[in-house]
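# based on what follows, work out the 3D shape:
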Amino acid sequence: MMSAPLSKELRTKHNVRSMPIRLDDEVQVARGHYKGNTGRVIRVYRKKFVVHVDKITREKANGSTVHVGVHPSKVVITKLKMDKDRRDLVDRKATGRARVLGILKGKHSEETIEE
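Next up, the predicted model:
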């Protein structure tokens, strides 16, 4: 899985730091030559470990345009394409993070453990 960090707005909304990048997510390039460009993920190329964004292209020598691969660690997810499975993943990661931070306690209390 290729994961990318979430934007600050999504991070505070979902209480999750990063998510696996998926087709149709909205991303913004944070590093490199294409820094600041935003667009929709049109391809997740797992073999080369890059993502292709719809508005990031370059022109080849013969005049045709091709999409440029961007490493997923160099992009920030600005909008998630949510479905049932992804919503479950966000909830699962958020509850795990809350337990680590001590915000959410487990199902057992100290009284039941002593008995």
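
# rest of the way, CA atoms for contacts and neighbours
Fine.

# show me where the protein has strands.
3-5, 18-20, 26-29, 38-45, 50-59, 65-70, 75-79 (DSSP state E).

# closest to Thr112 out of these?
Each of these has some distance to Thr112 by C-alpha to C-alpha; the shortest is strand 18-20, at 35.2 Å.

# could you list the buried residues of that closest one?
Neighbour counts over strand 18-20 (16 or more other C-alpha atoms under 10 Å) mark Ser18, Met19 as buried.

# likewise stretch 55-68?
Buried-residue list, stretch 55-68, by 16+ other C-alpha under 10 Å: Ile56, His67, Val68.

# ends of that stretch, how far apart?
Terminal residues of stretch 55-68 lie 9 Å apart, using C-alpha to C-alpha, to the nearest Å.

# quick revisit: for Leu101, which of the strands of the chain is the nearest?
That would be, of the strands of the chain and by C-alpha to C-alpha, strand 18-20, which comes in at 16.6 Å.

# counting by contacts, list what the closest one packs against.
strand 3-5 (3 or more C-alpha pairs under 8 Å, 6 or more residues apart in numbering; DSSP states H and E).

# contacts for the strand it packs on?
The contact list for strand 3-5 (C-alpha atoms under 8 Å, 6 or more residues apart in numbering) reads Arg17, Ser18, Met19, Pro20, Ile21, Pro72, Ser73, Lys74, Val75, Val76, Ile77.

# now show me the structure for the sequence below, then we'll compare the two:
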Amino acid sequence: RRKSRNAHFSAPCFIHRKIMSSALSKELRTRTTCARSLPIRKDDEVGKYKGREGKVTQIYRRKWVIHVDRVRRDKSNGATAATADSVHRTLLAPFGIHPSNIVISSGSCLNALPVLPLRLNRSAILDRKNRKSATSRWSR
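Below you'll find the predicted structure:
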């Protein structure tokens, strides 16, 4: 247990990306046929956090959380916890959610964004997974 936890929490950033994956919604799962989850990335539309939906605004790999637009935490006194507010130009701490607790619902999930190597077309990832599952020894 100790060595597993050490490997998990001291993993390099490129492995954090794979660990910080989110499940796909049932609709997206039927379209992709083989993938149940994909690494989360900015501008994905996510849902299922207490019935609320929003867009991923930031991925904080060092703290293992993501920040979702329009998701606020209610405090014990009934007020809303501070989040980044573009109207009043105040930079307050947003509410972090672990990617395993959300579901990718739509958005830029399968679109091509050829800006950075990490922003490659997700259809290439899905094609690779399809090829792997087609040649799998257990899928016959």
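
# TM-score them against each other, please.
Once the chains are overlaid, their TM-score stands at 0.73 when taken by TM-score structural alignment, normalised by the length of the first structure; 97 aligned residues with a C-alpha RMSD of 2.2 Å.

# re the thing from before, for Gly102 of the first structure, which of the strands of the first structure is the nearest?
Between the strands of the first structure, strand 18-20 lies closest to Gly102 of the first structure; by C-alpha to C-alpha that is 19.8 Å.

# any buried residues in stretch 74-92 of the first structure, and which?
Neighbour counts over stretch 74-92 of the first structure (16+ other C-alpha under 10 Å) mark Lys74, Val75, Val76, Ile77, Thr78, Lys79, Leu80, Val90 as buried.

# tell me the counterpart of the last one in the second structure.
Superposed on the second structure with TM-score structural alignment, Val90 of the first structure falls opposite Leu126.

# and Gly47 of the second structure? What does it align with in the first structure?
Looks like Gly47 of the second structure aligns to Gln28 there (TM-score structural alignment).

# contacting residues for that match?
Lys35, Gly36, Asn37, Thr38, Gly39, Val75, Val76, Ile77, Thr78.

# try 6 Å
Taking C-alpha atoms under 6 Å, 6 or more residues apart in numbering, we find Gln28 of the first structure in contact with Asn37, Thr38, Val75, Val76.

# and which of those is nearest to Tyr45 of the first structure?
Val75 (14.5 Å).

# alignment lookup: the closest one to the second structure.
Val75 of the first structure maps onto Ile102 in the second structure, by TM-score structural alignment.

# ok now the helix or strand containing Phe14 of the second structure, how far from the chain's centre?
If you go by DSSP states H and E, Phe14 of the second structure is part of helix 13-19. Distance, stretch centre to chain centre, for helix 13-19 of the second structure: 11 Å (C-alpha atoms, centre = their mean, to the nearest Å).

# the spatially most central residue of the second structure: what's it in contact with?
Most central in the second structure under C-alpha atoms, centre = their mean is Ile40, positioned 2.7 Å from the mean C-alpha point. With contact set as C-alpha under 6 Å, 6+ apart, Ile40 of the second structure has these partners: Ser21, Ser22.

# please apply the same query to the one 4 residues further on.
Listed by C-alpha under 6 Å, 6+ apart, the contact set of Asp44 of the second structure reads Lys55, Val56, Gly107, Ser108, Cys109.

# let's see it at 10 Å
Contacts for Asp44 of the second structure (C-alpha atoms under 10 Å, 6 or more residues apart in numbering) come out as 54-57, 68, 103-110.

# and it, how close does it get to Ile102 of the second structure?
Asp44 of the second structure is 11 Å from Ile102 of the second structure, by C-alpha to C-alpha.
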